[in-house]
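# sequence first, then the predicted structure:
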Amino acid sequence: MIRDLMALRTLIAIAKDGSFAAAAAGLRMSRAMASKHVSDLEAELGVKLINRTTRRLSLTEAGRRLTAASRDMLEMLDQTEQDIVSSKGVPRGTLRINAPTSFGIRHLGPIISDFLGRYTEVTVDLTLEDRVVDIVEQGYDLAIRIRRLEDSSLTARLLTPAHMVLCASGAYLQRHGAPSGPRDLERHSCLVYDYLARHGTWSLEKDGLREDVRISGRMHSNNGEVLMQAALDGHGITLAPTFMAHEAIREGRLVPVLRDWSVVEPGLYAVMPPGRVEAAKVRAFLDHLSASLGKIPIWDRDLSSQAGP
C-alpha cells in the first residue's frame, strides 16, 4: 500500500513539468529530495515509473497509470481538506478552468474578474484554447464547452443555448447576392471554422426539415476571430456564434442571411470531472457564471429584431 502521498504529488508534478528540477521548485524541495521520493515509490511498488536519460525523461506505462489514478484522488483530498478547514464552507484554493479562446476573451474574462473580487480566497488558473482537451487527464476543475455534448462520464450543466448566425458583410452580399435557401450556400465563398463544420458541412433546419449542406470557400481556420475579420472584410459568409457576431450585426457591419432557417446549434456547457461539482470553489463559480450570463445572455438580447436577407 502506498503510504507516502508526497511521493505521489512529486510524481504528478514531474509528469506535468517534464523535469525533476521544475517539479522540485514547484513543491519547494530540493531536486535530490524529489528524486528520492520517486526512487522510494519505485522501490515500494517494485516497478520503474520514470525512464531517465541525459536529455529527457518520460513516464513508463506503470507511471502513466499511477499518475492518472492518483491525480484526481489527491485533488479531491485537497478540496475536502479545504472544505473541512473552512467552517462555513468558504470557497478557497486554485480553480483550474479551460475555455474556448474567443468566448474566454470576450465574456469569461470579465466574469472571472468579478468572481475574484467576490471570493478573495480563490485563485483562478485559466487556459484558453479551442481544441477539446481531456480535462480529467489535464487536471481541470471545469471546462466551458460550446458543442453538442456526447455521452461521457463528465458532469455537465447547460448554461445557455449557443445561438449561431449565418452572416456576411453588406459589400459581399452586394457583389454575390444573398442566398435564398441552404443549397445556395454551395455556390458561395464560406468562411469555415474547423471545429464547428462537421466534415465540411453546415446543418440547418426549418419546419422539421433538415438540410446538410456541403460548404467550401477561400478560408478555413481553427480560430473564430480570424474568420470574423475575413467576413467583415467581405471575403464570404461565415457561421458564427452570436456571442461573437452580435456587436457587428447591431452596428450593421455584418448582415444575417437565411434568417428563416435555424442552425442546428450546440449548447454552452460547463463540464466537470465526476465529483468535482461538490467542491465549494466549483459550486460558487457555477452559480456566479449562471447569474452573470442570465436567462438571456447580453449578446442575444434584441438580436432577433435585426433585419437580414
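Yep, it's here.

# make it CA atoms for all contacts and neighbour counts henceforth
OK.

# helix or strand next in line after the helix of greatest length in the chain, which one?
Taking DSSP state H as the criterion, the chain has its longest helix at helix 61-85. Per DSSP states H and E, the first helix or strand lying C-terminal to helix 61-85 is strand 93-99.

# list the buried residues of that following strand.
For strand 93-99, a neighbour-count test (16 or more other C-alpha atoms under 10 Å) marks Gly93, Leu95, Arg96, Ile97, Asn98, Ala99 as buried.

# just how off-centre is that strand within its chain?
11 Å (C-alpha atoms, centre = their mean, to the nearest Å).

# on contacts alone, who are the packing partners of it?
strand 122-128, strand 142-147, helix 280-293 (3 or more C-alpha pairs under 8 Å, 6 or more residues apart in numbering; DSSP states H and E).

# angle of it against strand 142-147?
With axes from the mean of the first three to the mean of the last three C-alpha atoms, to 10 degrees applied, the angle from strand 93-99 to strand 142-147 works out at 10 degrees.

# by contact count, what packs against the helix or strand just after strand 93-99?
Next along the chain after strand 93-99, taking DSSP H and E as the criterion, comes helix 101-103. Helix 101-103 sits against helix 242-250, with contacts defined as 3+ C-alpha pairs under 8 Å, 6+ apart.

# what residue is smack in the middle of this protein?
Residue closest to the average C-alpha location in the chain (C-alpha atoms, centre = their mean): Ala99, at 2.8 Å.

# could you save the helices and strands packed on strand 93-99 as CSV and add columns showing mean neighbour count and distance to Gly18?
Output for those, formatted as CSV (neighbours: other C-alpha atoms under 10 Å; distance: least, C-alpha to C-alpha, whole Å):
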stretch, mean neighbour count, distance to Gly18
strand 122-128, 16, 19
strand 142-147, 22, 24
helix 280-293, 17, 28
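
# make JSON lines out of the ones you listed and add distance to Ala25.
As requested, those are exported to JSON lines (distance: least, C-alpha to C-alpha, whole Å):
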{"stretch": "strand 122-128", "distance to Ala25": "19"}
{"stretch": "strand 142-147", "distance to Ala25": "26"}
{"stretch": "helix 280-293", "distance to Ala25": "26"}
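
# okay, pairing it with this:
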Amino acid sequence: MDSLLSLRVLGAVADLKSFSAAANRLGLSPAMATKHVQHVEARIGARLLNRTSRNVSLTEAGTIYLARMRPLLEGLDEAEAQISQTAVKPSGRLRVSVPVWMANPPFAALVARYNQRHPDVTLELDLTPRIINLVEEGFDLALRVSSALESGLIARRLGDMHFRLVASPNYLERAGRPQSLADLQGAPFLAYTPVARDGRMSIRTAKGEEEIQFKPVLLSGNESLLMFAAREGMGYSFMPHWLVDSELKKGRLEQVLPDVARPSVPLYAVYPDRSYLPAKVRSFLDYLLECGFPNIGD
C-alpha cells in the first residue's frame, strides 16, 4: 500500500472529521480510506483516530504524530506543485463549485475547450445555490459572484458579471413599459433569494445610487426558475447576461431600461489559502482569464 497516500488520507480524515468526506476529496472509496488509516496505525503500532458512529477525532498519539508529519507533507506538496507548474501536465480531478445559472451552452462550450487543451484533467462541477465550504467539502476552487467574500480564502477577480433587468413582452404590453426607474416602484418582482429577498434593489446611475422597492411575487435561489417565471409574464427580474442573452435574441424576454438598469457584480475565483496551486487549478484559472471569462458574448 502507498504509505505516502496513507498519510495524506490520515490528514484528510483528521481535517474533515469524516472518512467519507476524506475519501471523496481524494477520489477513494470510504472502505479504501479506512484501509489506508489502518495501514498507518499498523506501521507505527498505535491507534491514531477515535471512531464513533457520529464523529472522528485524533487520539493523543494521532495529534502528536500528525503534527510531526504535516510539515513534511506540506513541503512535499509545495515542491511537487512548484515543479508541476512548469514541468508536469495538469491532471487529476478538479472539483469546482459554480453558480446554478452556469448550466448554459456558453459555459459548456468553454468547459469543452478546456478539456481539449487539458484532457488529463477531469472536471467535477457542482452547481448549487448554497455557499459551500471549500476546505471541509474538498473543493479545489469556486466561482462566486459577490462583492463580499469570507475570510481564509484567496480570491482572484476574473471580471464583472453583468445583469439585465428583463420581463416578457406580453407582460410589458399588458402593464406598460417603464420609462424610468421610478416607474418600477412596487412592480412585481422575481427575487433571487440570497440577494434581494425583500425586493429592494440599489441601482447606480449617473445621479448616484437610486433605490427601487419592488413587490416580490416569487422568491428562489435558482436563477433558471426565475427566468422561466419571467418568460411566463410574472414580472421583472435581474438576470446574468449569460443566462438571458439567448432569450432576448429569441424575443422571449425583453430588456428593460438597458441604459440605466444594468448593474454588475464582481466574479471571483476563490480557493483555500495556501502558498502553491496545483497545476490543474492554475491551468483552469489561466484559461478563464485567457478566454475573457466572464464577459464572453457581453
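Sure thing, it's come through. Treat the numbers as computed from the prediction; the structure is a model and nothing was measured.

# out of the helices and strands packed on strand 93-99 of structure 1, the one nearest Ser153 of structure 1 is which?
strand 142-147 (13.5 Å; C-alpha to C-alpha).

# tell me the angle of that closest one relative to helix 280-293?
40 degrees.

# residues making contact with stretch 26-36 of structure 1?
Ala7, Thr10, Ala13, Phe20, Ala21, Ala23, Ala24, Ala25 (C-alpha atoms under 8 Å, 6 or more residues apart in numbering).

# dump the residue contacts of the third one.
I take that to be Ala13 of structure 1. Ala23, Gly26, Leu27.

# what do you get for the first one?
Going by C-alpha under 8 Å, 6+ apart, Ala7 of structure 1 touches Ala34, His37, Val38, Asp40, Leu41.

# Leu141 of structure 2 contacts Ala269, correct?
Yes. Counting by C-alpha atoms under 8 Å, Leu141 of structure 2 does reach Ala269; the two are 6.7 Å apart.

# do you know how far the residue nearest to Arg231 of structure 2 when sequence neighbours are not counted is from Asp273 of structure 2?
Once flanking residues are discounted, Arg231 of structure 2 sits nearest to Ser168: 5.1 Å by C-alpha to C-alpha, 6 or more residues apart in numbering. Using C-alpha to C-alpha, to the nearest Å, Ser168 of structure 2 is found at 44 Å from Asp273 of structure 2.

# those two: who's more crowded?
Using other C-alpha atoms under 10 Å as the criterion, Ser168 of structure 2 and Asp273 rank with Ser168 on top: 26 against 13.

# returning to what we had before: are any of the contacts of Ala7 of structure 1 buried, and which?
Ala34, His37, Val38, Leu41.

# of these, closest to Val124 of structure 1?
Using C-alpha to C-alpha, the buried ones among the contacts of Ala7 of structure 1 come closest to Val124 of structure 1 at Ala34, 26.6 Å.

# element containing that closest one?
For Ala34 of structure 1, the host element (DSSP H and E) is helix 31-45.

# same for the following helix or strand past that helix, what does it pack against?
Helices and strands here follow DSSP H and E; after helix 31-45 of structure 1, the next one along the chain is strand 50-52. On a contact count with 3+ C-alpha pairs under 8 Å, 6+ apart, strand 50-52 of structure 1 meets strand 57-59.

# which residues in structure 2 does the strand it packs on align to?
Strand 57-59 of structure 1 corresponds to residues 54-56 of structure 2 when matched by TM-score structural alignment.

# and the contacts of that stretch?
Here stretch 54-56 of structure 2 has contacts from Val13, Ala14, Lys17, Ser18, Leu49, Asn50, using C-alpha under 8 Å, 6+ apart.

# distance from the chain centre to that stretch, please.
For stretch 54-56 of structure 2, the distance to the chain centre is 28 Å (C-alpha atoms, centre = their mean).

# go on, stretch 129-136 of structure 2?
That offset, for stretch 129-136 of structure 2, works out to 8 Å (C-alpha atoms, centre = their mean).

# list the buried ones in that stretch?
Buried, per 16+ other C-alpha under 10 Å, within stretch 129-136 of structure 2: Pro129, Leu134, Val135.

# for stretch 195-207 of structure 2, same thing?
For stretch 195-207 of structure 2, by 16+ other C-alpha under 10 Å, it's Ala196, Arg197, Gly199, Arg200, Met201, Ile203.

# now, which of these sits nearest Pro294 of structure 2?
Distances from Pro294 of structure 2 to those, taken by C-alpha to C-alpha, are shortest for Ile203, at 21.0 Å.

# I am finished for the moment; much appreciated.
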